[in-house]
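K.L.:
requesting a structural model of the entry that follows:
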Amino acid sequence: MREATGISERRACGLAGISRTVMNHEPKPDGDAELRNKIVDLAQVRKRFGYRRIHAMLRREGIMVNSKRVYRLYTEENLSVRRRRRKKGIAVEREPLVLPDAPNEVWSMDFVMDRLANR
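P.N.:
Prediction:
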């Protein structure tokens, strides 16, 4: 806008509705790139490890880093502990129940009460 119209920086920022500090701000270089790659590598090798175990592994390797920083990078990379798959039951062929042929052939007991009638 300034180049096309020749107005001052203060006026251009006022018209655009942004702060002058935003206009002159230079972003810092990403210092987390190396740590981020290390976390992703560890998470791919150890799929069952969460950010806490990865933080402990980084500490053992001599990388002293805050656990909150590890958590932030872990979540930014959309990493999470993989859900375990449910083990299906053993596939045994089911047999139909055998029906009794005569009365009093099969008996069953029901233990609802644990007292005798006289007590």
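K.L.:
from here on, contacts and neighbour counts on C-alpha atoms
P.N.:
Fine.
K.L.:
helix or strand: which one has the nearest residue to R20 once chain neighbours are set aside?
P.N.:
Of all residues not flanking R20 in the chain, C13 sits nearest, at 6.2 Å (CA to CA, 6 or more residues apart in numbering). If you go by DSSP states H and E, C13 is part of helix 9-16.
K.L.:
where do the strands sit along this structure?
P.N.:
When secondary structure is read from DSSP state E, the chain shows no strands.
K.L.:
just give me the longest helix of it.
P.N.:
helix 33-45 (DSSP state H).
K.L.:
which secondary structure elements does that helix contact?
P.N.:
Helix 33-45 is packed against helix 51-60, helix 67-76, with contacts defined by 3 or more CA pairs under 8 Å, 6 or more residues apart in numbering; DSSP states H and E.
K.L.:
highest mean neighbour count out of these?
P.N.:
Counting by mean count of other CA atoms under 10 Å, helix 51-60 has the highest mean neighbour count of the helices and strands packed on helix 33-45, with a mean of 17.
K.L.:
would you do the same for the sequence below? I want to compare the two.
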Amino acid sequence: MIIQKLKQEHPYWGYRRICAMLRKQGKKINHKRVYRIMKENRLLLKKHIKKAKRSFQRKIVPTRPRQVLGIDMTKVMTKNVRMIRGILQ
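P.N.:
Take a look at the predicted model:
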């Protein structure tokens, strides 16, 4: 089968890229059919699930001055010099 051969040559290709290559080779094939054939033969890739970004959710309430400080960093690149400037707030 052509799909299995392409999948062996390119194991990280999904059904969309396989379908595009088949069309490039002159085959008239629907992406749904390629998906179904790959699913039946267990050739589909596992879905890549992005991990959620962790963000600081808790609100800090200072009880005295200078208890909570933040810093902004700026990095400036020139030809031969790298300068990092921090601003304390």
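K.L.:
map the residue nearest to R20 of structure 1 onto structure 2.
P.N.:
In structure 2, no residue is paired with C13 of structure 1, using TM-score structural alignment.
K.L.:
for burial, what's the neighbour tally of C13 of structure 1?
P.N.:
17 (other CA atoms under 10 Å).
K.L.:
now it: how far from V81 of structure 1?
P.N.:
From C13 of structure 1 across to V81 of structure 1, the span is 46 Å (CA to CA, to the nearest Å).
K.L.:
ok, E61 of structure 1 next?
P.N.:
Taking CA to CA, one finds E61 of structure 1 at 21 Å from V81 of structure 1.
K.L.:
quick one, which of these two is more surrounded?
P.N.:
V81 (12 against 9).
K.L.:
my guess is the more buried one contacts R48, does it?
P.N.:
Yes - contact status for V81 of structure 1 versus R48: in contact at 5.4 Å, counting by CA atoms under 8 Å.
K.L.:
okay, and the common contacts of the two?
P.N.:
Common neighbours of V81 of structure 1 and R48 are not found (criterion: CA atoms under 8 Å, 6 or more residues apart in numbering).
K.L.:
neighbouring contacts of the longest helix of structure 1?
P.N.:
Here helix 33-45 of structure 1 makes contact (CA under 8 Å, 6+ apart) with F49, G50, I54, V70, L73, Y74, E77, L79.
K.L.:
quick check: the alignment partner in structure 2 of R46 of structure 1 vs I87 of structure 2, distance?
P.N.:
Here R46 of structure 1 is matched to H10 in structure 2, going by TM-score structural alignment. As defined by CA to CA, H10 of structure 2 lies at a distance of 50 Å from I87 of structure 2.
K.L.:
V68 of structure 2 -> structure 1?
P.N.:
Under the alignment (TM-score structural alignment), V68 of structure 2 maps onto V112.
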